[in-house]
Structures are given as C-alpha cells and as structure tokens.
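Colleague: need a 3D model of the sequence below.
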Amino acid sequence: MNIVQRVDDTFEKELRQGPLRGVNAQIVFETPNSDWAARRSGLCVNLFLHSVEEDVAQRQSGETSIIDENGVVVGYTPPARFFKLGYALTVWGHSPRDEHLLFGTLLEWCVATEQLTPQSSKPTSPLTLKLRETPEGSEPMAMKLWPSLGTPARPVLDLLVTIPVSKPGTKVETEPIRSVTLRARTMEPPAPEDTPFRPPRPRGTARPRRRVEEIA
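Modeller: All right, here's what the predicted structure looks like:
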C-alpha cells in the first residue's frame, strides 16, 4: 500500500468512526469538476487531493541503527522524509442547509483533531492533521480551485496531512559478534643471547676510563 492509499484509508476510517458515525453519507476522493458534480446524488463528503510537497524543514541527515530483539545492531537506515498532502474537503447534499449542517460538524472535528492513526498490524507513527493557513496577502486556495475545475464556488476546508516516508535500510555485511572466546597457552622462556653477560655496576663506582693514545 502506497502512502496516498494509506492517507485515504485513514481519512475514511477516522471520519466513519468520528463525525460521520451514523450519518448516511458517501466518502469519495474524486475530482469535483463540473462533470462529477452533475452525476452526483445523495449526501457526499469529497476529499480531493490537490497537492503533494516535501516538508524540507523536517529533513534530517545521518543514519539510525536497526537493533534486533537481542539488542544487536543488524543494519542502518537513513532518517525518514516527511511529505505534506493537501486535501480539499467539501460537502455535497440536496440543499445548502444539509450541506452547512454537516460542514459545520466536520469543521469542528478538524479543529479538534491533530493526529490520524493509520490502521495497520504493525506499529506506525500517527499522521499530523491541520487546517492550512493562507498567508496574509495571498489568495485563498478556494479562489483558485473552483475556477480551474469549472464548478460553482462552495465552502472548502484545506486540510494538510503530514506523513513520514522511510527509505529502505542497509544490513550489516559482517556477522555481528555474539560471543568472545579467550584461550591461554604456556610461553617458552626466551633463548639466551650470544653476547656475554655483564653484571650491573655498583652504585657510586666510577666508570673505567678508556685508554687514549695521542697521535702526533
């Protein structure tokens, strides 16, 4: 399962267990253009993925040790890279009143929810969720979204989900050291040297003078 599928499935699970519990509404991830809007029927929540970008502020360098259940280093893995997925959440219903009622519930849920927990058999890191803020002086995302899709404007929540993406690690090439064995053996005494043994001079005795002959 790729990262986009993970986020889509997590979104659907969290919405079904949260604000859409007991609500007869579809959850779709289609492009809400004019053709789709014309074919739509019934109450619907649309999560349109409109952007993917890396969060370079969280990029790290170096490697992390991979340790097995015995505490032995068996490999190394580079740090994960984080990507931000932008979703446009909209509500489609039979009347504006139905849409506003559900849209308000979803807005409150988005404000109160900071993390999404993926459904997996293995322990995984939670995904961060927040409403994207429009920088001062910039055009809101909705002002650019609807004209490009040819759809009449409607309220939209610009959601931002951050997900870590890990690179494959490298295994330790040599077998890890699991035990150390020490062996001892008797050493033979060193052989005597060929030079004659000279006993040490007693302390206080003068060194014998060498005979020096003067050469004329």
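Colleague: rest of the way, CA atoms for contacts and neighbours
Modeller: Fine.
Colleague: the helices in this protein, which residues?
Modeller: Assigned by DSSP state H, the helices in the chain fall at 3-17, 34-39, 96-112, 141-149.
Colleague: how far away is the nearest residue to Val91 once chain neighbours are set aside from Pro79?
Modeller: If the residues on either side of it in the chain are set aside, Val91 comes closest to Val45, at 4.7 Å by C-alpha to C-alpha, 6 or more residues apart in numbering. Noted for Val45: a distance of 35 Å to Pro79, by C-alpha to C-alpha, to the nearest Å.
Colleague: quick one more, to check against the first:
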Amino acid sequence: MIHEVDEGLRLLLVDAGIQESGVDLVFDAPTKEWSARRNAPTVSLFLHGIREDAARRRTGTAEEYDDRGMVTGRRTPPRWFELTYLVTAWTNRPQDEHRLLSEVLGCLVRSDVLPARMHTGTLAELGLTVEIEAASPGPDRASTVDVWSALGGGIKASIDLRVWAPLAGERTPAGPPVTEGLVVQAAPGRDGDGTGAGRRLRYDGASDPGGQGFAAERERQLPPGRRRRGSAAR
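Modeller: Sure, this is the predicted structure:
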C-alpha cells in the first residue's frame, strides 16, 4: 500500500505540472550527502512516519462473490494507516525553492482527497477514499525538528503532509457450497457380485453421482435467497 500512495502522490504532482520545468520528483531522504549530489531542481517527498489509525479498526469478515453469485472467499476489513511525509524543494537559490514549494503547496491543498484516477493496485481495488492533509496546524511540529536533526542537516522550509490510506485485509479462499448429499458405493465382493446403486448417507434427496462421482460436471443451484448477477429480481 505504501508504494501505491507514493505513486498516487507522484501522479498528483505530475498532473499539476510540477515536472514540466525539469523538476525531479523523488522520495529520497534529504540528507546532507544527498543534497550535495543533487544537480537539478528537485522536490523530495520523504516518508518518515507510519502509524495505524486505531479508531478506524473494524472486526469481522466480508464475503466475496463470483459472477454466478457464489461465495469465493472471505476478507477481513482493511486497516487504516497514517503516512507522514516531509516535503521539501531543492534549487540553487532560496527564492526559487520558495517558488517551487509554493507550487507544490497549491497542488496539495487543492483537494482533501487523492483523486480516484490516481489510485493503483490495492487502492484501486478497494475503491476507498484516500485522505490527504498538507501543512495542517497541530502539536507535532517538534517531531519535524527531530526529523531534520536525524537527517544531519539544518532546518529549511518544508511541508508536513499526512495521508490516510487503507491496507487491504487478509483473504481466505472458500470452496463452493455443498448442494448434494453423500452417496457411498461398495466395491465388488470376493464372490464377484457387482456394485449396487449406492447407499445414501444422512441427506434426503441425494442422487447417484454416477461413474465419475462428484468430479462430474453438473449444474450448481444457487443458495436460497440469492439470485445470479444480472438477472431480474422477481
């Protein structure tokens, strides 16, 4: 999920035209060594914090169906995580950095969600809203100072960006429902007697499965109360 959020943010900035003037979009840590090697205008989105949004945690499972309306698996609810990025601009002059950072800020505050067309992978499959929040007021400014200290460089203008994204739950495959009873057939006896028609066990209305047993293809009936997809309700 994390790399899919990275790709969504990259597409968001590309769509805003940030790269049109030859600006590089990277997700590198802006360390002193990295900045010394930089040779082009650059916008860095450095991910430095990942924590679960426990208030959104849910329990239980949700069923998944195929085109015939049959249950194919069960999936646990997604878990939501808050990703925190340090967004910085790097050029040869502070004035250019501020101009570039202003363009990035304008793009990030234009919407409070990541547009669905920029979702990829599991984010697109889940179809859930991915919230973004840039430069919001909060009590976490000291943590940004700690990040700069850990990177080994001096503090510079930056944007605190938070993204709330879902991590898809675990999927457990499910077999098709049992729609026929169990029939047991005995093997030929030593005296050469043939096999009988079979003896029905436990279930009423079971039929003889034939020579191929239950491996033979047969029309499966839908469970009561469920209709095939695309069919009109009666």
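Colleague: if we can go back for a sec, what about the residue nearest to Val91 of the first structure, neighbour count?
Modeller: Residues lying near Val45 of the first structure (other C-alpha atoms under 10 Å) number 21.
Colleague: can you check Asn46 of the first structure too?
Modeller: 19.
Colleague: show the contacting residues for the counterpart of it in the second structure.
Modeller: Using TM-score structural alignment as the criterion, the counterpart of Asn46 of the first structure in the second structure is Ser44. Going by C-alpha atoms under 8 Å, 6 or more residues apart in numbering, Ser44 of the second structure touches 25-30, 86-90.
Colleague: now do the same contact list for the counterpart of Thr144 of the second structure in the first structure.
Modeller: Structural alignment (TM-score structural alignment) places Thr144 of the second structure against Ala142 in the first structure. With contact set as C-alpha under 8 Å, 6+ apart, Ala142 of the first structure has these partners: 153, 155-156.
Colleague: ok, those in the second structure, which still hold?
Modeller: Listed in the original numbering, the contacts of Ala142 of the first structure still in contact in the second structure form an empty set (both residues aligned by TM-score structural alignment, their matches' C-alpha atoms under 8 Å).
Colleague: and which of these is nearest to Glu14 of the first structure?
Modeller: Set against Glu14 of the first structure, the nearest of those by C-alpha to C-alpha is Val156 (18.8 Å).
Colleague: residue in the first structure paired with Glu64 of the second structure?
Modeller: In the first structure, Glu64 of the second structure lines up with Ile66, judged by TM-score structural alignment.
Colleague: please apply the same query to Asn92 of the second structure.
Modeller: In the first structure, Asn92 of the second structure lands on His94 (TM-score structural alignment).
Colleague: those strands in the second structure, which residues are they?
Modeller: 24-26, 42-52, 62-65, 71-75, 79-90, 131-134, 159-167, 171-173, 182-184, 199-201 (DSSP state E).
Colleague: what is the longest one packed up against?
Modeller: When you say that, I think you mean strand 79-90 of the second structure. Under the contact criterion of 3 or more C-alpha pairs under 8 Å, 6 or more residues apart in numbering; DSSP states H and E, strand 79-90 of the second structure touches strand 42-52, helix 94-108, strand 159-167.
Colleague: what do you get if the cut-off is 10 Å, keeping everything else the same?
Modeller: The contact analysis (3 or more C-alpha pairs under 10 Å, 6 or more residues apart in numbering; DSSP states H and E) places strand 79-90 of the second structure against helix 2-15, strand 24-26, strand 42-52, helix 94-108, strand 131-134, helix 141-151, strand 159-167.
Colleague: and those as JSON lines, adding distance to Pro177 of the second structure?
Modeller: Listed next are these as JSON lines, based on distance: least, C-alpha to C-alpha, whole Å:
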{"stretch": "helix 2-15", "distance to Pro177 of the second structure": "36"}
{"stretch": "strand 24-26", "distance to Pro177 of the second structure": "50"}
{"stretch": "strand 42-52", "distance to Pro177 of the second structure": "36"}
{"stretch": "helix 94-108", "distance to Pro177 of the second structure": "49"}
{"stretch": "strand 131-134", "distance to Pro177 of the second structure": "39"}
{"stretch": "helix 141-151", "distance to Pro177 of the second structure": "53"}
{"stretch": "strand 159-167", "distance to Pro177 of the second structure": "29"}
